[in-house]
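Student: I need the structure of the sequence given here:
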Amino acid sequence: METHNSKYKWYLLTLILITNMVILAMPSMAMSVLSNEIAHELNLNVVQIGILWGIGSLPAIVTSLFGGSLGDKFGPKKVLIVSTLGVGLLAAARGFAPNFGLLLVSVVLVGAFMPFVFLNGIKTIGQWFPNAQLGLANGFVTMAMALGFFLGSILSASVLSPWLGGWRNVFIFYGLIGALLCIPWFFTRSAPIPKSSTGQSVSMGKSIQHVVKVKNIWVIGLVMFCMTGAIQGVMGYLPLYLREIGWEGLRADSALSTYNLVSMVFVLPLALMSDRMGSRKKIMVIAGIMTVIGFGLLSIAKGNWVWVFVLLAGFMRDGFMAMLFTSVIETEGIGHVYAGTAMGIINSIGGIGMSVEPALGNSLASIWAGAPFLLWAGSALISIVLVIFLNAKRKTVIEINEMEKVLI
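Tutor: Have a look, this model is predicted:
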């Protein structure tokens, strides 16, 4: 494909990274680290905070399917223009919520449209990057998400909230910047939309019918359910837990920032390693094992041991997710043509886990403060077992002339 040889793909990748950081990652972490401030003003308990943290993934169960399919039908550029503007404005609206009910509604609305942004970014990568660079490109995506999580967790409560005058203005600030990103997306070039033999773009219905028959997609979806649900739960609960056991607020937020930072640092080496090995599966299994151990031991960790297990759990987190996203595009019968629909189905399944697991885990805190970590460690363990059943992609042999094109 001509787009594979274009240097323009690197500009598009950079725009995807900025979009994901500003619209998805940083505001998401803001909800976690600002939870104490929000709870104090709106008089919320820990279960309500857990609901706010996880509920945004619930509408994504449905909208992810449409977001991916729309990208396959009309091309990701059009979807990204509308969704960046919509998500930005809805995210800003969270800052005007006067009570728990309306804040919950605004969080649900933001969560409904966020998959349109993320899925069509992945779709764009599948269109513009060759197989030899998919692991690297998706590694950049997950690294940018980790950087956004890190910046959001370290800046939102400690810097932006005092500077802007409270949690409400932080959400307004993030939302307006995100909405402005529709402008550079408007001026981007589009890759050709795949056509059927009749000359028409592939219909949403036929795309879904095709993808749901691919067994690997369902296995990846279940992995997504278990692992992202566990990660979402830990990221929302960790700052609250550490404050509960006596950690000062900034130090508790720094633990979450460290979790995101260590993941960001190692994601690209892991992505490059997987491209060289031609195997995503081995890296995902190792990453999963480290995550299980880290989450499980956080339940009993004291003092500086907390830092050790935070580092262990975060070391390969984004490497795992980068390999999972790449596995979708590399699945036989999917490719970049059906990547949007496939990612939509997977994100829908994952959204269930991200909605259920944070609130479920937080509810166990009334029994024992460390109990939620054991639940999430168990969920991550199930994901490892599921990865073993993935149909691994055969190692790709690249011809010399194709490799030369990749390096352009």
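Student: from here on, just use CA atoms for contacts and neighbour counts.
Tutor: Fine.
Student: check contacts around Ile16.
Tutor: The contact partners of Ile16, by C-alpha atoms under 8 Å, 6 or more residues apart in numbering, come to 121, 141.
Student: before we move on, what about the one 4 residues further on?
Tutor: Contacts were defined as C-alpha under 8 Å, 6+ apart; by that measure Asn20 touches 117-118, 141, 144-145, 148.
Student: which helix or which strand is home to Met343?
Tutor: Here Met343, judged by DSSP states H and E, is contained in helix 339-363.
Student: ok now the helix or strand following that helix, how far from the chain's centre?
Tutor: Heading C-terminal from helix 339-363, the first helix or strand you meet, by DSSP H and E, is helix 371-388. On the basis of C-alpha atoms, centre = their mean, to the nearest Å, the separation between the geometric centre of helix 371-388 and that of its chain is 18 Å.
Student: let's compare: structure for the following, please.
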Amino acid sequence: MTRHSVGPARLRARDPWRYRWTVLGVATFTQAAAGFFVGGLGALGVHLQRALDLSTAQLGLLVSAAQLVPLAGLLVAGELLDRYGERWVVGIGAGVVGVALGVGSLAPGYAALLIALLVAGAGYSTVQPGGSKSVASWFGASQRGLAMGIRQAGLPLGAALASAALPLVAEEFGWRATLLTGGFVALLGAGLFLACYRRPPVPPAPSAPPAPTAGEPSDTVAAQLRMRLRMVREPSTVKVMLSGTSLISVQYGVGILTVLHLHHTSSVGAGRAALILVAAQGAGVAGRICLAAWSDRSGSGRYTIVLVCMVAVIAGLVVLTTPAGRAPVAASVVFVWLGFFGFGWYGPWVAYVTEAAPPGKTGFALGLAMSVNQVAIVTMPPALGLLVDLTGSFTPAWALLALLTAVALAVTAKAERRVQDPGSSYHSV
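Tutor: Modelled structure (predicted):
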């Protein structure tokens, strides 16, 4: 065998940890593929409103439908991941997304489309925590932030590609064809993950844990429940929940309202407005990678980067509430700014969650944090859309997001300054 014919299996045998970059690429692609269609809904806003006669609130409800089942599904997915591993849980989940979107292309109207997106959301429940857990298990702390940022960039990357492609598909073939396209892409992601993902090499066996004290079972339902309740009460969990829900609200608000704001407020054509959303989502890809890499080297910890993102997001949202926010050029620049920070926060945030989780509970910690985020994802898009419909203006929606982020910033910045209990199993990292 020549030097150039060495296959992946031989490479893994020589240095099995080199395969982590393949895992990272596969997890990133699967994330982008599974979230492709839903990520492009904002760019399809004008087309869907015309084709199905939708209000802004109804358009936001489509996003909520895709994110409703993960409210509980993320917790279930976290338990499945800890028990059965990532390969089949993520692969089957992404496959469900693809099949649901394919069936959804036959939907006779709005109600049936909502049901199809509900089913797709059930499958997607496994992809987000599963991909994060797969990357966290392959990368050490010195590279985990960068790797997690690259992997989490899959969501805005998929959304950017969808925002560029799906409006063209809708113009040429109609809105049903966009679901077929999204379903096909999701199935590609499922197949790739099933074919390529492998568990990391087994590390050296750790020293035996201390024996449990009398009256305290080591692996009972009661002990597991106490662990979960202790995690929920930890100050670091409160920080994760508050920052996550406020910033995810901004992320989905920008995703669903950018094109409509530019089209109706700044008189930008639907096609050009969609391209600006693509630019914002592209900035989000860069933000997730750059900010996560920064968190690897930040002496003040990963959560400080999240606080920086919150400050930047508030500044951008405030500009949108002023007359400058109605000027096409200024508004476009602000949306790209919000893309970088309002999407980029997720890289350091999810790395913080994985490192703060107790040993063996990474899947549950990710599922818990992401399920809390789902509350905001489900409620905010239709709420913001209804606010726009009732007021006839986008200014109240941007002001609401700025207020929510400011409150979360004030509370979590104070918590970050507190000295955490070093004996806690879920302390700041």
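Student: what range in structure 2 matches the helix holding Met343 of structure 1?
Tutor: Under TM-score structural alignment, the match for helix 339-363 of structure 1 in structure 2 covers residues 362-386.
Student: re earlier: what angle sits between the helix holding Met343 of structure 1 and helix 371-388?
Tutor: 150 degrees (axes from the mean of the first three to the mean of the last three C-alpha atoms, to 10 degrees).
Student: how big is the offset of helix 339-363 of structure 1 relative to structure 2?
Tutor: Compared with structure 2 after the fit, helix 339-363 of structure 1 shows a mean deviation of 1.0 Å (mean C-alpha distance after the TM-score superposition for structure 1).
Student: just the closest of the contacts of Asn20 of structure 1 to Gly353 of structure 1, please.
Tutor: Phe118 (17.4 Å; C-alpha to C-alpha).
Student: tell me the spacing between the aligned partner of the closest one in structure 2 and Phe343 of structure 2.
Tutor: For Phe118 of structure 1, the aligned residue in structure 2 is Gln128 (criterion: TM-score structural alignment). Note on Gln128 of structure 2: its distance to Phe343 of structure 2, by C-alpha to C-alpha, to the nearest Å, is 15 Å.
Student: between those two, point out the one with more neighbours.
Tutor: Phe343 (32 against 25; other C-alpha atoms under 10 Å).
Student: ok, now which ones touch the residue nearest to the spatial centre of structure 1?
Tutor: Centroid-nearest residue in structure 1: Met145, 6.8 Å away (criterion: C-alpha atoms, centre = their mean). Taking C-alpha under 8 Å, 6+ apart, we find Met145 of structure 1 in contact with 17, 20-21, 24-25.
Student: now for it: what does it line up with in structure 2?
Tutor: Aligned partner of Met145 of structure 1 by TM-score structural alignment: Leu155.
Student: repeat for Leu256 of structure 1
Tutor: So, by TM-score structural alignment, Leu256 of structure 1 is matched to Leu277.
Student: correct me if wrong: that match contacts Leu257.
Tutor: No. Applying C-alpha atoms under 8 Å as the test, Leu277 of structure 2 and Leu257 come out as separate, 9.6 Å apart.
Student: look at the two and report which has more neighbours.
Tutor: Using other C-alpha under 10 Å as the criterion, Leu277 of structure 2 and Leu257 rank with Leu277 on top: 29 against 25.
Student: helix or strand: which one has that one?
Tutor: Here Leu277 of structure 2 is assigned to helix 270-297, by DSSP H and E.
Student: that helix against structure 1, how far on average?
Tutor: Looks like 1.8 Å for helix 270-297 of structure 2 (mean C-alpha distance after the TM-score superposition for structure 1).
Student: which residues touch the next helix or strand after that helix?
Tutor: On the C-terminal side of helix 270-297 of structure 2, the closest following helix or strand by DSSP H and E is helix 302-320. By C-alpha under 8 Å, 6+ apart, the residues outside helix 302-320 of structure 2 that reach it are 243, 247, 250, 291, 294-296, 325-326, 331, 334-335, 337-338, 341-342, 344-345, 348-349, 351-352, 395, 398-399, 401-402, 405-406, 409, 413, 416, 429.
Student: just stretch 261-279 of structure 1 next, same as before
Tutor: Under C-alpha under 8 Å, 6+ apart, the answer for stretch 261-279 of structure 1 is 132-136, 138-140, 142-144, 146-147, 150, 280, 283, 311, 314-319, 322-323, 392-396.
Student: quick one: buried ones out of these?
Tutor: 132-136, 138-140, 142-144, 146-147, 150, 280, 283, 311, 314-319, 322-323, 392 (16 or more other C-alpha atoms under 10 Å).
Student: tell me how many other residues surround the nearest residue to Leu68 of structure 2 once chain neighbours are set aside.
Tutor: Excluding the flanking residues, the one nearest Leu68 of structure 2 by C-alpha to C-alpha, 6 or more residues apart in numbering is Val378, at 5.8 Å. Val378 of structure 2 has 24 neighbouring residues, counting by other C-alpha under 10 Å.
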